[in-house]
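# Mind looking at a prediction? Sequence and model below.
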Amino acid sequence: MNTSSDPRTTLIIPTPETGDSPPDDPLRSPSLYFNRELSQLDFNFRVLAHAQDERVPLLERLKYLCISCTNLDEFFEIRAGTLRHAQDLGFGPGADGLAPSTVLARIHDRAAELVSAQYDCWNRVLRPALAEAGIRVMGRDRWNEAQTQWLRDYFRDEIMPVLSPLGLDPAHPFPKILNKSLNIVVVLEGRDAFGRAGHLAVVRAPRSLPRIIQVPEEISGGPNDFVFLSAMLASFVDDLFPGMQVKGAYQFRVTRNSELLVDEEEVDNIALALRDELAGRGYLRAVRLEIAEQCPPAIVQALLHNFDLTENAVYRINGPVNLSRVQQIYDLVQRPELKFPPYTPRVPKGLDTMFKTVAENDMLLHHPFDSFAPVLELLKQAAEDPNVLAIKQTLYRAGKDSPIVEQLVQAARNGKDVTVVVELRARFDEEANLGLADRLQEAGVQVVYGVVGYKTHAKMMLIVRREGQKLRRYVHLGTGNYHSGTARVYTDFGLISADPRIGHDVHLIFQQLSGLAPSLKLECLLQSPFTLHAGVLARIAREAAHARAGRPARIIAKMNALNEPQVIRALYDASQAGVQVDLIVRGACTLRPGVPGVSDNIRVRSIVGRFLEHHRVYWFANGEAPELFCSSADWLERNLLRRIETGFPILDLHAAERVFDEALKNHLADNVNAWTLGADGHYTAIRPADGETPHSAQGSLLARICG
């Protein structure tokens, strides 16, 4: 196995500043920590690399480009927005030694590189490749007379009636601009019917309008020809200002902070408080301005002034400002040969008698390779079974028209005692969760909103069933959400078990969430914010003790992100003791591997493939008695210290072997979709060495499980 030195696949994370006075503990030195925000930003370069990879089907490459764009949007809405808030409050530097102002400056520089790479990929790589494949996204300079006439007619018939252009003057101040909406700023000359002199106007594109318009084949000459709405607005905007001369029209988009701040201890009803906050979310503080690159500097300055932004927040765009909307083409174009081949998830045996099946053996599900159907079937059978007395469930993200919610409603109607812990603060799902909470309550379900100050991120289902003279508990625990849609595109583990030890622990946690129970003494589960953090630290320390005693010691962990300083220091200490540590971290990682004398025994890799790597798995060698946990928690400060999470052991030996083989050993062998992080901050693509067989972790699971 070798690593590519191609500069297109070698990514750089800025090196943290060390500060003036290093701390007494050398493992606290800022030089040993990458910045989380910059590391998260660089993840999108790895996603974008797949858009440039000719081994990937063309329309899938388009999707990777769009994912990198939507990820960047969310980065500014949450990470950059939170940093600006921290800067305003005077927060000091984190473990990396960087102050919020320094991080924001570096974010601009790195994000500008990413934006340039995204539009270069679109303009020079994907758009020409799509055209060659018969899928044309036609710019204004490519429209012939017939196409121009059809587009103008479409504009007048379908678009103009819903537009409300606003001329800017003392009676018409700058309008409110919705977060991430498409807008056109228009430079005008002349006078209107009232004798008002034209200068500037703004045209806002309602979200009801399609951002991509498909041109009929009889007009365009091809079955898959498209035009951006932004191009049509800029081309025909003169129709909106009759009698005046349009001197220029420039698209722009503003991104706003979307992190809702609700002081839960100061409100009587968190649901009502969230509804109030959601009403204004689209108009919170601006954090980024995207503007057509040919827009005159004076107009850019006027927009920056209006949004209270500086030059450090502007990004000049060579193309549509809402490039992520090109993903609509993926759904509109029916060209299977340009997409990943379809697959059919495996459906385990025994679905028709779930309680009997699970009573005999634990059922381990590895999504998306294993179907999500057993989870739905378990709940469906529970809703209908007269012997089932109670169902308890956590919901973080469930999706629209969730079959999980439908079964919970049906269970309540069938007389079951149903309790659902709904996390209202699940980012960007707040409104959906408020709606499903209302629906559940209307059906007689007891809805609990979790614990003040702690998001309930644990994925748990508990079913209490009478069997003879006893009650038996059946549980489902997962690393991912109860969302049948993401179960098709995220890699996650789910465990369905009737093990009384696990059932007892889950029962206690639900009691704690719905009541006012004290801290718990759990038999086998680890729980945030109480025992998960301490449990991880203790197990890392145990491996270090094994290594210092001359015994074999190893840690393998897989997660989405890593930044918790105590865990990182514990891993550094374990490395110094001789513990071999392999970390598979998809996104942000603030640990610096490969530092001589500190982390030379730690290796970090990231996998970016067809499916979003999402499961969290922790494995500790523990001498001859290895321990393996699956979890809902990343090794982030928020997950380990400020959320309600679970880490659940895989007690069945066969299931534990599956998890180890499929999620750890398999991913450590990947030389197709893997990147390795170096001590200098470079992420480098791993490729097969000469004569080495290519191995894709996800591809091997598709072949092995789905056939």
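Sure, I can see it. Numbers count the residues shown, from 1 in each chain.
# okay, CA-based contacts and neighbour counts for the rest of this
Will do.
# How about R61, nearest residue that isn't a chain neighbour?
Nearest residue to R61 in three dimensions, chain neighbours excluded: A51, at 4.0 Å (Cα to Cα, 6 or more residues apart in numbering).
# With Q118 as the reference, measure out to that neighbour.
Per Cα to Cα, to the nearest Å, A51 is found 9 Å from Q118.
# again, but for P403
According to Cα to Cα, P403 stands 37 Å off from Q118.
# who's more crowded, these two?
Q118 (23 against 17; other Cα atoms under 10 Å).
# neighbours around the residue nearest to R61, how many?
By other Cα under 10 Å, 28 other residues sit near A51.
# Show me the helices in the stretch 201-350 of the chain, by range?
In the stretch 201-350 of the chain, the helices defined using DSSP state H, counting those that start in this stretch lie at 217-220, 229-236, 270-279, 297-306, 328-332.
# ok, structure two:
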Amino acid sequence: MKSHMTRHTPANPPEARAPRRTAARATTREAAATSDAAAESLSDPGLYLNRELSQLDFNFRVLAQAEDATVPLLERLRYLCISCTNLDEFFEIRAATVRHAQDFEVPLPPDGLSPGTVLRRIHERTAELVDAQYQCWNDILRPALDDAGVRVLARETWNTRQRRWLRAVFREDILPVLSPLGLDPSHPFPKILNKSLNLVVVLKGKDAFGRSGHLAIVRAPRSLARIIRLPPRVSGGEHDFVFLSAMLSEFVEDLFPGMEVEGAYQFRVTRNSELILDEDEVENLALALRDELLGRGYLRAMRLEIAADCPEPIVRGLLQNFDLPENAVYRINGPVNLNRVIHVYNEVDRPELKFTPFQPRQLPGSDAMFDRIAAGDVLLHHPFDSFSPVLELLKQAAADPGVLAIKQTLYRTGRDSPIVEHLVQAARNGKDVTVVVELRARFDEEANLGLADRLQDAGVQVVYGVVGYKTHAKMLLVVRREGRRLRRYVHMGTGNYHSGTARAYTDLGLMTVDPDIGSDVHQIFQQISGLAPAIRLKRLLQSPFTLHAGVLSRIRREAQFAAAGRPARIVAKMNALNEPQVVRALYAASQAGVRIDLIVRGACTLRPGVPGVSDNIRVRSIVGRFLEHTRVYWFANDGAPETWCASADWLERNLLRRVETCFPILDPAVATRVREEALETYLADNTNAWELQPDGSYRELAPAAGEAPHSAQSALLARICG
């Protein structure tokens, strides 16, 4: 894989540094100066990778799964679609954020790259990714699918019978909902919805009013399926499909009777989708968000995808219309909405072409959840452990006469979530139910607005979080009367309360009756809902108050142990890493001799392996069957190790601008399980692991000579699910 960054050589190599003075001889001023100089050297922009470019490169690792012949064929198709969908979201959010920084002269990130430079590199790297995606589709997956009897038929391959049936479908089901628009002074260029399928059509001749044809736009409404399945009686194959874009291109002349179609070229625009609300000026967040959502699909354009054979003058006209630079256009050798082929994965029932199904492990005693949790801490490692105990806890709490109150945070839950049903039932049964619904969960805003309305209609007290801080913490609290005392039952997790993602993402959840944790969770809920002041927690770390400082202090503590000649180690797993102070602290710990292993799925701005700076740091990314979503921080702590799980990545937004929670694993047996299952087995992975190099590129790992292959996810499936 090509690198997009250059290797950094430290400005002051270790051998050029002055000898270290003893503490007895160093004055306070000298010590402070030395500390400032060290901090400044670790702020060198060359020591930092760019967050956006690092995030973009994650999609090459996803695409590699689509190219891997050992992965089941339809799963490879799914990975291709994921890489395409990820790229859409990248332009909607990350590239749009860089464009915003360019417009408003936002201070440069730690890597020192200007927004203009980052945007240029984004477009260069994206061009490589798009070429690789369509090469994978055209040259690898589509022929392999054909051989397996799953055909996505190109226009030139349609036989007479197929063409006749497709034309009938077009005329009966598609043409009536299309509204072509000829471009002239009375018909200006129409609004183009974000990520919608469109055709620009070149016409010749005159219409019924004597107007000479030139260009027209055909927009495909979202109501139309993007993939059409042909019946076996027509096609002769059981699994034959056609892209809607192919049908529009083939039969577009039906929309312009009496005129000649000289060309029809599909195109698609990706727009900024980041909603920005000035919450200080908003009296009702829900109403303001509803208004913002109405215009989201028509925000600033970020990227244009268009058919490869589209004439250059038309491309230039579209770029001008969307106010895009020339490097923001991507000429596509295939359907512009390639991610829509995921419909084929969903429609085709061919078990031999997909991953072997598995049954998550069920928790013994889950028919009596309160007794089960009271007997000892319960760890759930999803998707290997079933998510049903979380649902059971809520269900039983809703019906239990001893339960007085339920409090929960909801960030993403999915449609028709059983969690919502249980919360509604609890409220109807007279429980005091409070739910913190984060309305600003990206791309789930509309769903969460509906969820909040439904909960409020059932009598649930709904809180929209904290102004200026997204509530990303994953907490569930059940207050139960047991005899003369009240007992708090808590569930905390690294992932969302979403039954679907609990089958597809790796996450950890802890159920406990620890009184200190229960008290902390209760206080955090009071703080969120009651506008309470900062609180002193007994067990938990919380963003934006103590989590950032807590992480830094523990990294620095390991450095102090290493400097004193004691064993020191840090192992952490997360989705992304970019917080500058954390990166600097890790560099300093590495210089002190701390061995650091980071498992970072996506963006990572830290450069490992830089001589004299990060020699002791290794960074790896795992890409496999399940999306790695677990956040775990482990510190050796001079023989008294600490294990923490969290809702937060080591990102600026998570540590400083969100409400997050980080909870300790106190039970030694549970802590051992977390360390073994969430960390050690991933450090031993040599089949789904990629190692970050000093120059910012990733090297795919493979078993060494004589070494057995080891996939962490496969090992956990075998170990936990049997």
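Happy to help now that I have it. The model shown is predicted, which means the values in this text are computed figures rather than measured ones.
# Between A51 and Q118 of structure 1, which contacts overlap?
Common neighbours of A51 of structure 1 and Q118, counting by Cα atoms under 8 Å, 6 or more residues apart in numbering, are L65.
# Need the nearest residue in space to the aligned residue in structure 2 for V489 of structure 1, chain neighbours excluded.
Matched across to structure 2, V489 of structure 1 falls on A504, judged by TM-score structural alignment. Nearest non-adjacent residue to A504 of structure 2, counting by Cα to Cα, 6+ apart: F626, 5.2 Å away.
# Same check on A383 of structure 1?
In this structure, A383 of structure 1 finds its nearest non-sequential neighbour in A411, 4.1 Å apart by Cα to Cα, 6+ apart.
# R76 is in contact with I342 of structure 2, correct?
No - using Cα atoms under 8 Å, I342 of structure 2 is not in contact with R76; the gap is 10.6 Å.
# More neighbours: which of those two?
Neighbour comparison, I342 of structure 2 and R76: the larger count goes to R76, with 25 against 18 (by other Cα under 10 Å).
# equivalent range in structure 1 for the strand or helix carrying that one?
Under the criterion of DSSP states H and E, R76 of structure 2 resides in helix 73-89. Taken onto structure 1 by TM-score structural alignment, helix 73-89 of structure 2 occupies residues 58-74 there.
# do the same with stretch 547-561 of structure 2
Aligning stretch 547-561 of structure 2 against structure 1 (TM-score structural alignment) gives residues 532-546.
# do stretch 386-395 of structure 2 as well
Using TM-score structural alignment, stretch 386-395 of structure 2 pairs with 371-380 in structure 1.
# burial count for the match of V489 of structure 1?
Using other Cα under 10 Å, A504 of structure 2 has 16 neighbouring residues.
# show me the contacts for A288 of structure 2.
By Cα under 8 Å, 6+ apart, the residues touching A288 of structure 2 are 277, 282.
# and it, what pairs with it in structure 1?
Under the alignment (TM-score structural alignment), A288 of structure 2 pairs with A273 in structure 1.
# after superposition, how close is the lengthiest strand in structure 2 to structure 1?
Counting by DSSP state E, the longest strand found in structure 2 is strand 260-271. With mean Cα distance after the TM-score superposition for structure 1, strand 260-271 of structure 2 departs from structure 1 by a mean of 0.2 Å once superposed.
# which other helices and strands contact that strand?
Packing contacts for strand 260-271 of structure 2, counted by 3 or more Cα pairs under 8 Å, 6 or more residues apart in numbering; DSSP states H and E, involve strand 198-204, helix 244-251, strand 301-307.
# can you rerun that using 6 Å?
Helices and strands touching strand 260-271 of structure 2, by 3 or more Cα pairs under 6 Å, 6 or more residues apart in numbering; DSSP states H and E, are strand 198-204, strand 301-307.
# And stretch 368-381 of structure 2, what's buried?
Residues of stretch 368-381 of structure 2 classed as buried by neighbour count (16 or more other Cα atoms under 10 Å): 369-370, 372-374, 377-381.
# If you could redo that for stretch 433-453 of structure 1, that was the one I meant.
Using 16+ other Cα under 10 Å as the test for burial, stretch 433-453 of structure 1 gives 433-434, 436-437, 440-441, 443-451.
# Onto which residues of structure 2 does that stretch map?
With TM-score structural alignment applied, stretch 433-453 of structure 1 matches the range 448-468 in structure 2.
# Can you give the contact residues for the matching stretch?
Contact partners of stretch 448-468 of structure 2, identified using Cα atoms under 6 Å, 6 or more residues apart in numbering, comprise 424, 433-439, 471.
# Could you give the number of residues near the corresponding residue of structure 1 for H710 of structure 2?
Aligned by TM-score structural alignment, H710 of structure 2 pairs with H695 of structure 1. As a burial measure, H695 of structure 1 scores 19 neighbours (other Cα under 10 Å).
# Show the contacting residues for the spatially closest residue to H695 of structure 1 that is not a sequence neighbour.
Distances taken as Cα to Cα, 6+ apart put D670 closest to H695 of structure 1, at 5.1 Å, once the chain neighbours are dropped. Contacts for D670 of structure 1 (Cα under 6 Å, 6+ apart) come out as 695-697.
# Give the aligned equivalent of D670 of structure 1 in structure 2.
Correspondence of D670 of structure 1 to structure 2, assessed by TM-score structural alignment: D685.
# where does the residue nearest to H695 of structure 1 sit relative to A663 of structure 1, distance-wise?
Distance, D670 of structure 1 to A663 of structure 1, by Cα to Cα: 11 Å.
# Done for today, thanks.
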